[in-house]
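>>> give me a model of this one.
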Amino acid sequence: MTTRIDTRFAALKAQNRPALVTFVMAGDPDPATALEVLKSLPAAGADVIELGMPFSDPMADGVAIQLAGQRALAAGQTLARTLEMVETFRKDDQDTPIILMGYYNPIFIYGVERFLADAVKVGVDGLIVVDLPAEEDEELCIPALEAGLNFIRLTTPTTDDQRLPTVLRNTSGFVYYVSMTGITGAAIKNRAAVGEAVQRIKAHTDLPVAVGFGIKTSEDAEKIGKDADGIVVGSVLVNAIAESLEGGKATRVTVPAVTDLVSALAAGVRRARA
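Below is the predicted model:
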């Protein structure tokens, strides 16, 4: 079965350019503004969208994304509302892939079978669940694949050649390479090492490899995009939302703050192999 994610990466490969994958937190800073941001991403240049499922105890996220999750939860965001957001988005956009990214706890509480059925129904394409290792594939990964969703796994600089086949075994859609050890939002120190890591992963899989963590500027996107099949950008977008708020509330510059950045990053991605 071919998903929107497969179709989009194949189309971009034919154009010889990497994908721009953008992360925003569902419900941040409030449900209405978050939906507006989500709807504006494709026109600004996002090829794939990761939508964060807010969770009270994130462990891989840096401060920016933690705060985004807290704002969303405070504004009443739930997993059910996040699924509704995707459903609303799909009324106008049937092509842009959407991946839900987060932690297993909210899915477990929602109920795995119910969650997967609802996710497919509203038009979700894939899942990234950062706290479920490959050893727990029966829990969510296998049922998700059987339901027709891609299950995207993270690899890191510490995923060695011995571990990599286990991590890749049930991965689909693309492989998400975390460019550093640590949390989201830090800076990439060695771009050459990232390129080498991408090539090492490609020796083990035919899947596209997208690089995330630490990509902040158009220049970063251009340089990392020379080697990677996709560039994942999150913290800098979430920060743009945070910096646009007044008294914790959205302003008229909140949506443009995100779309302007996405447009600049998209321009960087397009220059990567020009």
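
>>> use CA for all of it now, contacts and neighbours both
Noted.

>>> assess the claim that Gly185 and Ala64 are in contact.
Yes. Using C-alpha atoms under 8 Å, Gly185 is in contact with Ala64, at 7.3 Å.

>>> neighbour count winner among those two?
Gly185 (22 against 19; other C-alpha atoms under 10 Å).

>>> can you tell me how far that one is from Lys216?
8 Å (C-alpha to C-alpha, to the nearest Å).

>>> the strands in the stretch 51-200 of the chain, which residues?
For the stretch 51-200 of the chain, the strands defined by DSSP state E, counting those that start in this stretch cover 98-102, 126-129, 150-151, 154-155, 175-178.

>>> picking up where we left off before, overlap in contacts of Gly185 and Ala64?
Common contacts of Gly185 and Ala64 (C-alpha atoms under 8 Å, 6 or more residues apart in numbering): Ser235.

>>> contacts only, for the residue lying closest to Val37 once chain neighbours are set aside.
Sequence neighbours aside, Val255 is the residue nearest to Val37 in space, at 5.5 Å (criterion: C-alpha to C-alpha, 6 or more residues apart in numbering). Residues in contact with Val255 (C-alpha under 8 Å, 6+ apart) are Thr33, Glu36, Val37, Ser40, Ile241.

>>> Thr7 versus Asp95, what's the distance?
According to C-alpha to C-alpha, Asp95 and Thr7 sit 9 Å apart.

>>> sorry, wrong one. I was asking about Gly230.
Distance from Gly230 to Thr7, by C-alpha to C-alpha: 14 Å.

>>> want to put them side by side, so please do this one too:
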Amino acid sequence: MTDAATSPRAGQGRIEAVFARCRAEGRAALVTYVMAGDPDAETSLKVLEALPRAGADIVEFGLPFTDPMADGPAIQAAGLRALKGGQNVARTLELVRRFRAGDAGTPVILMGYYNPIHTYGVPRFLDDAVAAGVDGLIVVDLPPEEDDELCLPALAKGLAFVRLATPTTDERRLPAVLANTAGFVYYVSITGITGTATPDFGKVSEAVGRIRRHTELPVVVGFGVKSGAHAAAIAKGADGVVVGSALVDALHRSLGPDGQAGDGTVSAVETLVRELADGVRGAARGPAV
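Below you'll find the predicted structure:
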């Protein structure tokens, strides 16, 4: 029986193409996260469209949820703004569909928690996600022991299921974490919630090396990356750099006193992404041979 993680469709397509291109250019990929529907659906779509334009290679689109246990204050607040505006799973998939109509190449990863997906209905969600142009999922509260719930059905549909590894994921636990992972491995560089600390770059490099001994998948690093300098430091040893809270903060600072988007909301995010992209590209290691 073929393991789901080695299925010809798992980890293929747009995600694989991005990492192949970045390897050829001798650099890490820039992965950017924003919350769907923050601060409203139309602005959220404009921000999503701006990310690749500013230098993002892969975009993570957050599914808002009322109890985001792994997220820090910035992303929690973004989720609440989105929920207040009526954002839900169906509307998030519609935003992806509209984004995909103008961008056929940038991978879109939906990131969030299982409850909204379960409420929507797993089979329906997977079919609608594929139809919308989603490439993969990161569901932070589903451990490997629950792979039958969503991971394996997602892989069967050709969606990459990206798993998180953390500083506390030891050698005994790592094989289980990697067993059905596809697309890439997301290494959480700090213990705790998003956006609350700066990673120890030396320890991160060691951790990436350890994970690479167990998998051929790209290893990307997130949590705590806030600037171009941070991105450059991570990019020297990883296959990708994820930035989320810093972008959500930049968006939040651009909002008016009533929480509404202003003329500078999209450009505030775009400006930071350009800085991050410059940092990643400045850390290029030379073309792959």
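
>>> ok so, going back, so what sits against both of Gly185 and Lys216 of the first structure?
Common neighbours of Gly185 of the first structure and Lys216 (C-alpha under 8 Å, 6+ apart) are Ser235, Val236.

>>> contacting residues around the aligned partner of Thr32 of the second structure in the first structure?
With TM-score structural alignment defining the correspondence, Thr32 of the second structure maps onto Thr22 in the first structure. Going by C-alpha under 8 Å, 6+ apart, Thr22 of the first structure touches Leu41, Ala46, Asp47, Val48, Ile49, Glu50, Val232, Val233, Gly234, Leu237, Val262.

>>> check Pro199 of the second structure too.
Ser189, Ile190, Phe223, Gly224, Val225.

>>> what's the mean deviation for the longest helix anywhere in the first structure versus the second structure?
If you go by DSSP state H, the first structure has its longest helix at helix 254-271. On superposition with the second structure, the mean distance recorded for helix 254-271 of the first structure (mean C-alpha distance after the TM-score superposition for the first structure) is 0.2 Å.

>>> where in the second structure does that helix fall?
Residue span in the second structure matched to helix 254-271 of the first structure, by TM-score structural alignment: 265-282.

>>> now do the matching stretch: distance to the chain's middle.
16 Å (C-alpha atoms, centre = their mean, to the nearest Å).

>>> now swap in stretch 75-82 of the second structure and tell me
16 Å.

>>> quick one: that stretch to the first structure mean distance?
Stretch 75-82 of the second structure sits 0.1 Å off on average (mean C-alpha distance after the TM-score superposition for the first structure).

>>> do the same with stretch 94-102 of the second structure
So stretch 94-102 of the second structure averages 0.4 Å relative to the first structure (mean C-alpha distance after the TM-score superposition for the first structure).

>>> which residue range of the first structure does that stretch align onto?
Under TM-score structural alignment, the match for stretch 94-102 of the second structure is residues 84-92.

>>> who's in contact with the matching stretch?
By C-alpha under 8 Å, 6+ apart, stretch 84-92 of the first structure touches Ala26, Leu35, Leu38, Lys39, Ile98, Val122, Gly123, Val124.

>>> and the first one, what does it touch?
Think Ala26 of the first structure. Counted by C-alpha under 8 Å, 6+ apart, Ala26 of the first structure has contacts Ala34, Leu35, Leu51, Gly52, Met53, Pro54, Ala72, Gln77, Thr82, Met85.

>>> what does the second one correspond to in the second structure?
Using TM-score structural alignment as the criterion, Leu35 of the first structure maps onto Leu45 of the second structure.

>>> sec struct for its match, please.
Assigned state for Leu45 of the second structure: helix (three-state reduction, DSSP: H, G, I helix; E, B strand; the rest coil).

>>> burial count for it?
20.

>>> repeat that for Ala74 of the first structure.
13.

>>> again with Ala238 of the second structure
Neighbours of Ala238 of the second structure (other C-alpha under 10 Å): 22.

>>> which SS state does it fall under?
Here Ala238 of the second structure takes the coil state, with states given by three-state DSSP.

>>> which ones are touching the aligned partner of it in the first structure?
In the first structure, Ala238 of the second structure lines up with Ala228, judged by TM-score structural alignment. Ala228 of the first structure is in contact with Pro18, Gly195, Val198, Pro208, Val209, Ala210, Val211, counting by C-alpha under 8 Å, 6+ apart.

>>> to which residue of the second structure is the fourth one aligned?
If I follow you right, that is Pro208 of the first structure. The pairwise alignment with the second structure assigns Pro208 of the first structure to Pro218, based on TM-score structural alignment.

>>> chain neighbours aside, what residue packs nearest to its match?
In this structure, Pro218 of the second structure finds its nearest non-sequential neighbour in Phe184, 4.9 Å apart by C-alpha to C-alpha, 6+ apart.

>>> check the gap between the match of Thr32 of the second structure and Ala10 of the first structure for me.
18 Å.

>>> could you do Met101 of the first structure as well?
Relative to Ala10 of the first structure, and taking C-alpha to C-alpha, Met101 of the first structure is found at 22 Å.

>>> what about those two, which has more around it?
Using other C-alpha under 10 Å, the more surrounded residue of Met101 of the first structure and Ala10 is Met101, with 22 against 13.

>>> Ala44 of the first structure corresponds to which position in the second structure?
Per TM-score structural alignment, Ala44 of the first structure is aligned with Ala54.

>>> check Met180 of the first structure too.
Under the alignment (TM-score structural alignment), Met180 of the first structure pairs with Ile190 of the second structure.

>>> quick check, its match in contact with Ala197.
Yes. Using C-alpha under 8 Å as the test, Ile190 of the second structure is close enough to Ala197 to be in contact (7.2 Å).

>>> more neighbours: the two, which one.
Higher neighbour count among Ile190 of the second structure and Ala197: Ile190, with 22 against 15, using other C-alpha under 10 Å.

>>> excluding residues flanking it in the chain, which one is nearest that one?
Of all residues not flanking Ile190 of the second structure in the chain, Pro199 sits nearest, at 5.8 Å (C-alpha to C-alpha, 6+ apart).

>>> please apply the same query to Ala266 of the first structure.
Gly45 (5.3 Å).

>>> the one you found and Ser263 touch, don't they?
Yes. Gly45 of the first structure lies in contact with Ser263 (C-alpha under 8 Å); the separation is 5.6 Å.

>>> who has more neighbours, these two?
More neighbours surround Gly45 than the other of Gly45 of the first structure and Ser263, with 23 against 18 (other C-alpha under 10 Å).

>>> coming back round to it: am I right that the match of Thr32 of the second structure falls within a strand?
Yes. Counting by three-state DSSP, Thr22 of the first structure is found in a strand.
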